[in-house]
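Visitor: Sequence first, then the predicted structure, then my questions.
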Amino acid sequence: MNQHHDRSVADTVSDEPPTPVTPTEAQREVEEKLIRNVLRSFDDCENPRLRQVMQSLVTHLHAFIRDIRLTEKEWALAIDFLTAVGHITDDRRQEFILLSDVLGASMQTINIDNEAYKNASEATVFGPFFLEDSPEIKNGEDIAGPAVGQPCWVEGSVKDTDGNSIPNARIEVWEADEDGFYDVQYTDERVSGRAHLYSDDEGNYRFWGLTPTPYPIPHDGPVGNMLEATGRSPMRAAHLHFMVTAPGQRRLVTHIFVEGDELLKYDTVFGVKQSLIKRFEEQPAGTPTPDGRDLGDQTWTRTRFDIVLAPEDTPR
């Protein structure tokens, strides 16, 4: 990445208090004429949804530009910033998702596209660290692999909103290790802290993982620079990811969070919902485990997450 693209937000945006600007009537007409012309340019778009999206984007984008009286210097910074986000993105790191997350855009999209329905489990952010083709485990097995951390027994059920058990639901789970890193953040091609399993004939599931710990999102790139310049923390509340799918049911992408975590109010991607905060009960060393696993002198935790899936045809 060249030096031009390494400029930070703080380097270019003035730290002087904004001076109120009231455009003249003639200036307002110049700006509004441009908006009308840009909106009209999409009138012949044959896809009505695409036309709606583009015209709304233009309307809100121009309103933002006019509201803050954007300078050419600041516009150039924005271009540099987005270019840097693209440069650092690859098949193992998605900086654009990270940017969407820290601006609350990911969470707002999820809120809109997963409207509350009866007692269905709430959705939250997908995050940038999901991978396809995770290893399959059987109920009761361990997702941690070589990842280090305190063992955690996770169990629960999968049901529909009428209380019917859902057997054979696919449950994808993934999490960071105790050092706050996902497997994809290491360079040795390890696969750890992730797997998929299926609910059993009664709709129940269980597995060993790691007790979630707080960690920072990747902040060594442009998104991290933006957070630093704006005085924001990169820290995420401790969590364990789930993605649950079953025929006839709406896909659920969510996390569970750790009760008592001080970061629950300050999660940098705004992903915490009260219903997703769970108690992770610490068990003294030597406490018998649910499956008879011998953990020696290790302490461990246990938690329960009963998953409720909304029907596939619920309003979006």
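Guide: That came through fine. Residues are numbered from 1 along each chain as shown.
Visitor: alpha carbons only for contacts and neighbour counts from here, please
Guide: Will do.
Visitor: What residues of stretch 167-183 count as buried?
Guide: Applying a neighbour-count criterion of 16 or more other C-alpha atoms under 10 Å, one finds 167-178, 180-183 buried in stretch 167-183.
Visitor: Can you list the neighbours in contact with that stretch?
Guide: Stretch 167-183 is contacted by residues 129-130, 134, 147-150, 158, 189-204, 210-216, 239-246 when judged by C-alpha atoms under 8 Å, 6 or more residues apart in numbering.
Visitor: Among these, the buried ones, what's the ChimeraX command?
Guide: Under the burial definition 16+ other C-alpha under 10 Å, those of the contacts of stretch 167-183 that qualify are selected in ChimeraX by:
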select :129,130,134,147,149,150,158,191,192,193,194,195,196,197,198,199,200,203,204,210,211,212,213,214,215,216,239,240,241,242,243,244,245,246
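Visitor: Cross the contacts of stretch 167-183 against helices and list the overlap.
Guide: Here DSSP state H is the test, and the contacts of stretch 167-183 give no hits in helices at all.
Visitor: ok, structure two:
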Amino acid sequence: MTARKFDITEQVLKSMKPANARFGVVMSALVRHLHDFVREVELEEAELMAAIEFLTKAGQICTAKRQEFVLLSDTLGVSILVDAINNRLPESATQQTVLGPYYWKGAPELPMGSDLARGVIGEPCFYSGTMLTLDDGPIEGAVLDIWSGDGEGNYDMQLGSDEMRARGRLATGPDGKYWFRSIKPFYYPVPTDGPVGSMLAAMGRHPNRPRHIHFIVSASGYKSIVTHLFPSDGPYLDSDVVFGVKQGLIVDFKRHEPGMAPTGEQVDVPFWTCEYDFRLVRGEQRAA
């Protein structure tokens, strides 16, 4: 027998008198869709309690360095969907993707050319490129906020360190060029010791992200972007657990034998180079 609709949905909607119009729009739609979901699956009381316990555990595991709700949003594809809706950029602009749960605000401001990953496990990699407008003009004073895991896929905060590692902020000069040393990023699983990990296992999904290095790129008068660069030779590019891979962000990293690096320094082990030009959109520009 089909469950009666009752009039509870309309009662909830009529009870709302929000002072903020946008809040009213969002909450009204949430109530309608949530109630429709409950009716569609005929949610059982035990399932409702399991959902409440899941959300409770997600809140309890969150800390200043771990955001389980961001991970939940990412793994359900919500983060990348919100990104797509809010960042309709011209085709030639650098694409945006998810922030991820490991961003740590306040990375050190470093001179251009710095080694961000000094003392960090991993294969050396030299990154370079230019910050450009859509018509290929250089952008002076653009800031790259950079972070990645180590060569085993572990971020500093996962290792219990209070010291930021493989992170830094660099600003471009008049020619818009940037360069720095770090490591070639490694693939890794998202945390699976919390409720999101249990959810992924129950869904029959793997927890892995492909190799990537993170950037927040900003410049006065331009739209800031949150993005990654993905080495083209790594696994999981077609099955990223957070659905963050975009074709324009996949880059061929080049391997070099020990010798002279692009910075002029001697490197005694094999190393990699990555060249990529970021193209930013002026504040008023949007996709047609």
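Guide: Perfect, thanks for sending it. Values in this document were obtained by computation on a predicted structure and should not be read as measured data.
Visitor: what lines up against Val58 of structure 1 once you look at structure 2?
Guide: Matched by TM-score structural alignment, Val58 of structure 1 corresponds to Val31 in structure 2.
Visitor: Does that match touch Leu13 like I think?
Guide: Yes: judged on C-alpha atoms under 8 Å, Val31 of structure 2 makes contact with Leu13 at a distance of 7.5 Å.
Visitor: Where does stretch 113-133 of structure 2 end up in structure 1?
Guide: By TM-score structural alignment, stretch 113-133 of structure 2 lines up with residues 140-160 in structure 1.
Visitor: hmm, who's touching the strand ranked longest in structure 2?
Guide: When structure 2 is parsed with DSSP state E, its longest strand is strand 124-132. For strand 124-132 of structure 2, the surrounding residues in contact (C-alpha under 8 Å, 6+ apart) are 138-140, 142, 172, 175-184, 261-262, 270-280.
Visitor: Pull out the buried residues from it.
Guide: Buried residues in strand 124-132 of structure 2, counted by 16+ other C-alpha under 10 Å: Pro124, Cys125, Phe126, Tyr127, Ser128, Thr130, Met131, Leu132.
Visitor: tell me how far the helix or strand just after that strand is from the chain's mean position?
Guide: Sequence order places strand 143-147 as the next helix or strand after strand 124-132 of structure 2, per DSSP states H and E. With C-alpha atoms, centre = their mean, to the nearest Å as the basis, strand 143-147 of structure 2 stands 13 Å off its chain's centre.
Visitor: which residue numbers in structure 1 go with strand 143-147 of structure 2?
Guide: The aligned range for strand 143-147 of structure 2 in structure 1 is 170-174, by TM-score structural alignment.
Visitor: mean deviation of the matching stretch from structure 2?
Guide: Its matched residues in structure 2 lie on average 0.5 Å from stretch 170-174 of structure 1 after superposition (mean C-alpha distance after the TM-score superposition for structure 1).
Visitor: Stretch 258-268 of structure 1 maps to which residues in structure 2?
Guide: Under TM-score structural alignment, stretch 258-268 of structure 1 corresponds to residues 231-241 of structure 2.
Visitor: After the longest helix seen in structure 2, which helix or strand is next? Please name it.
Guide: In structure 2, taking DSSP H as the definition, the longest helix is helix 21-41. Sequence-wise, the next helix or strand downstream of helix 21-41 of structure 2 (DSSP H and E) is helix 45-61.
Visitor: so that following helix corresponds to what in structure 1?
Guide: Under TM-score structural alignment, the counterpart of helix 45-61 of structure 2 in structure 1 spans residues 72-88.
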